[in-house]
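J.: please find the sequence and the predicted model below.
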Amino acid sequence: MHIVAVLALPQVVPFDLATPIEVFGRTRLPGGEPAYEVRICGPTAEIDADAFTLRPRWGLEALTAADTVIVPGRSEVDEVPDEVIDAVRAAAARGARLASICTGAFVLAATGLLDGLRATTHWAAAPQLAARYPRVEVDPDVLYVDNGQLLTSAGAAAGLDLCLHLIRRDHGSEVAAQASRLSVMPLEREGGQAQFIAADLSPVPRGSMLEPLLAWLEENCEKDLTLDDVAAHAGLSTRTLNRRFREQIGTTPLQWLLRARIRRAQYLLEATDHPVDRIADQVGFGSPASFRDRFKRVVGTSPRAYRGSFQRA
């Protein structure tokens, strides 16, 4: 039987820990027999999980017998103990499949196994992962990344996406579909993490010399503004304006304006019943088609699907 070892480290996130236990533990093959044996293992006899204390039945030696090792997220992404790094590396060398949920990616990154590979984690932790492990190509916009032997997923519910993906890899769509029904979860979700990033996460950098200009752009993003219009309002040449945006914001004025329009559109989709075509006009897009294309590229899903997930009651 396929053995799944779930690695519980101090400050393990209970939701991330429970997800693989429940999903893999309930999966059945067409004949009704269990598809997986799930083992919870840890480096010590007792694990502090913040809300409770966990007593794993297995130690790190369970990783050497596992076909798949799942590393749940932790509330604190502290340094990873050497014995844990050695055990995870040994499991990989033996051929085990390694997968992380949420900030569990920090554990895989600490082993060096993610160097040169694309990976993801919870969007809020992505900048820290990229800064701490610059050899890892961090993609904060996706729900999970499959590199074959190594997989990483975003936070919380994305762990469900990852587990269902692994079941489909192992046993096909029929078994995975049944597992998704038991989890009350679609087998595939549209879009990526970008749709779940809060639209009001301080898009105007505080203390920046450009702060007044950016606030003005936010207030007037629906207008048909050109680069010359923006430069004139700032009292700068277009060349100086572009240079300051690159230095302080890391993008161009018009690209920033487009993102501001998408943020406004997200709010309108959540808070109003306005038709999508009307919202496209309200936020300054020349056509509904161009709005839908830009929204999809930035948010990772369509305006209609976004509204279906986030519209307020």
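T.: Thanks, I have the structure now. Residues are numbered from 1 along each chain as shown.
J.: switch to C-alpha atoms for all contacts and neighbour counts from now on
T.: Will do.
J.: secondary structure class for Ser9?
T.: One correction, residue 9 is Leu, not Ser. Assigned state for Leu9: coil (three-state reduction, DSSP: H, G, I helix; E, B strand; the rest coil).
J.: now it, nearest residue through space, not along the chain?
T.: Spatial nearest neighbour of Leu9, excluding adjacent residues (CA to CA, 6 or more residues apart in numbering): Gly42 at 6.0 Å.
J.: also this one, for the comparison:
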Amino acid sequence: MKIAVLALDDVFDTGLAAVLDTLETANELGGRAQQNEIARISTRERVRTHHGFVVPLSPIPKRAPDLVIVPALACKQPDTIVAALDRPDVREAAALLARWHARGARVAAACTGTFVLGQSGLLDGHRATTTWWLGPTFRRAFPSVELDDEQMLVADRRVLTAGAALAHIDLALAVIRERSPSLASLVARHLLVDDRPSQAPFIAPGYVAYDDDLVKRFETWTRRHIAEPFELAKVARAVGASERTLQRRIRLVLGKSPVAFVQELRLERATHLLRVTHDSVDTIARAVGYEDGATLRLLIRRKLRTGVRELRGVRLSAS
């Protein structure tokens, strides 16, 4: 299989290296039968990574490769990734992806590289994921995309998207797994990579980047009244919006219901209290808005089953 890794200026060093190293490891472990031809290309003659390293490049092939992978740009904030989308090289890369996809190539991207796919129009009307803290920015930039930013990987119509940062490894492993599940498992073992089907265990609600004033007011009010029973009508009045407007805005910006977001905030606070205090689970449950500890224990156990690392070791006993 011919794979082109499309690098752009200010490419995220770890993302580029993770994709190349994972694919190279597969080539070495898989033998001749599992060899992939890997080329580093760009829309420019010279590309530097975020840390200033020059990327060795091959000429852009005349024929579309089987697969094109776009590593992330080193943009960590909404304003920087939105500004990057206006760069000429990014626009040219998006156009190249659209042409190659029309000729049968599959395309893939991880982290902020998914914004380049969004710019190409290939995600319109289809499912995708992106780096979790930039989900609201992605939704605003590409409203036609069905974004599921809790997923680590989403495959839809010959397009594969992956989540934040080290999800570049998950993306490369998914490519390998399509040809040989056993080889993908072996590569994962060599790289010491666990199975990570979801980004949800890593999401910190307080660090999701959004600039919507109504959603910010909703979060601020909820954190201040987190011990109170949640009533949408009461919160809507407090933040100066109708219930319908509040529901619609939170769904648009965060991709979830107000109740689901409040539950995330409660669990985040409860986890912190369980770590830094000696209060019982029942006491902490009441402090974050649950009548007793049973509900809190159930929610934590559900998170534990999805592999939430920051919850491992959290005490669930009553004392």
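T.: The structure has been received and is ready for your questions. This is a predicted model, so every value here is computed, not measured.
J.: one step back: could you measure from the residue nearest to Leu9 of structure 1 over to Gly159 of structure 1?
T.: Distance, Gly42 of structure 1 to Gly159 of structure 1, using CA to CA, to the nearest Å: 19 Å.
J.: related to what we said a few turns ago, okay, now the residue nearest to Leu9 of structure 1: neighbour count?
T.: Gly42 of structure 1: 24 surrounding residues under other CA atoms under 10 Å.
J.: Three-state assignment for the counterpart of Arg181 of structure 1 in structure 2, please.
T.: By TM-score structural alignment, Arg181 of structure 1 lines up with Arg189 in structure 2. Of the three states, Arg189 of structure 2 takes helix under three-state DSSP.
J.: show me the contacts for Arg189 of structure 2.
T.: Residues near Arg189 of structure 2 by CA atoms under 8 Å, 6 or more residues apart in numbering: none.
J.: now do the contacts for the nearest residue to Glu291 of structure 2 once chain neighbours are set aside.
T.: Excluding the flanking residues, the one nearest Glu291 of structure 2 by CA to CA, 6+ apart is Ala285, at 6.8 Å. Going by CA under 8 Å, 6+ apart, Ala285 of structure 2 touches 270, 291-293, 295-296.
J.: out of those residues, who's the most crowded?
T.: Leu296 (24 neighbours).
J.: that one belongs to a strand?
T.: No: per three-state DSSP, Leu296 of structure 2 lies outside any strand segment and is helix.
J.: what's the match for it in structure 1?
T.: In structure 1, Leu296 of structure 2 lands on Phe291 (TM-score structural alignment).
J.: its match contacts Phe285, doesn't it?
T.: Yes: counting by CA atoms under 8 Å, Phe291 of structure 1 touches Phe285, with 5.8 Å between them.
J.: and the longest helix for structure 1?
T.: Counting residues, the longest helix in structure 1 under DSSP state H turns out to be helix 253-271.
J.: next, the mean deviation of it compared to structure 2.
T.: Averaged over the aligned pairs, helix 253-271 of structure 1 sits 3.8 Å from structure 2 after superposition, using mean CA distance after the TM-score superposition for structure 1.
J.: mind listing what's buried in that helix?
T.: Within helix 253-271 of structure 1, the residues that qualify as buried by neighbour count (16 or more other CA atoms under 10 Å) are 253-254, 256-270.
J.: okay, Val69 of structure 1 and Pro134 of structure 1: tell me how far apart.
T.: On the measure of CA to CA, Val69 of structure 1 and Pro134 of structure 1 end up 24 Å apart.
J.: tell me which of the two has more neighbours.
T.: A side-by-side neighbour count of Val69 of structure 1 and Pro134, using other CA under 10 Å, places Val69 first with 28 against 13.
J.: quick check: next helix or strand after the helix or strand hosting the more buried one?
T.: Taking DSSP states H and E as the criterion, Val69 of structure 1 maps to strand 68-71. As assigned by DSSP H and E, the chain's next helix or strand after strand 68-71 of structure 1 is helix 82-94.
J.: ok so, going back, pick out the most distant pair among the contacts of Ala285 of structure 2.
T.: Ala270 and Glu291 (13.3 Å; CA to CA).
J.: picking up where we left off before, contacts for the longest helix of structure 1?
T.: By CA under 8 Å, 6+ apart, helix 253-271 of structure 1 touches 199-200, 203, 217-218, 221-222, 226-227, 230, 241-242, 245, 274, 276, 279-280, 283-284, 294-295, 298, 303, 306-307, 310-312.
J.: run through who's touching stretch 172-186 of structure 2.
T.: Outside stretch 172-186 of structure 2, the residues that touch it by CA under 8 Å, 6+ apart are 19, 22-23, 26, 29-30, 34, 187-188.
J.: revised request: answer the last question for stretch 90-104 of structure 1.
T.: Outside stretch 90-104 of structure 1, the residues that touch it by CA under 8 Å, 6+ apart are 16, 63-75, 77, 108, 120-122, 125, 148-156, 158-159, 162.
J.: could you tell me where that stretch falls in structure 2?
T.: With TM-score structural alignment as the criterion, stretch 90-104 of structure 1 aligns to 99-113.
J.: which of the residues in stretch 116-133 of structure 2 are buried?
T.: Quick answer for stretch 116-133 of structure 2 (16+ other CA under 10 Å): 116-124, 127-133.
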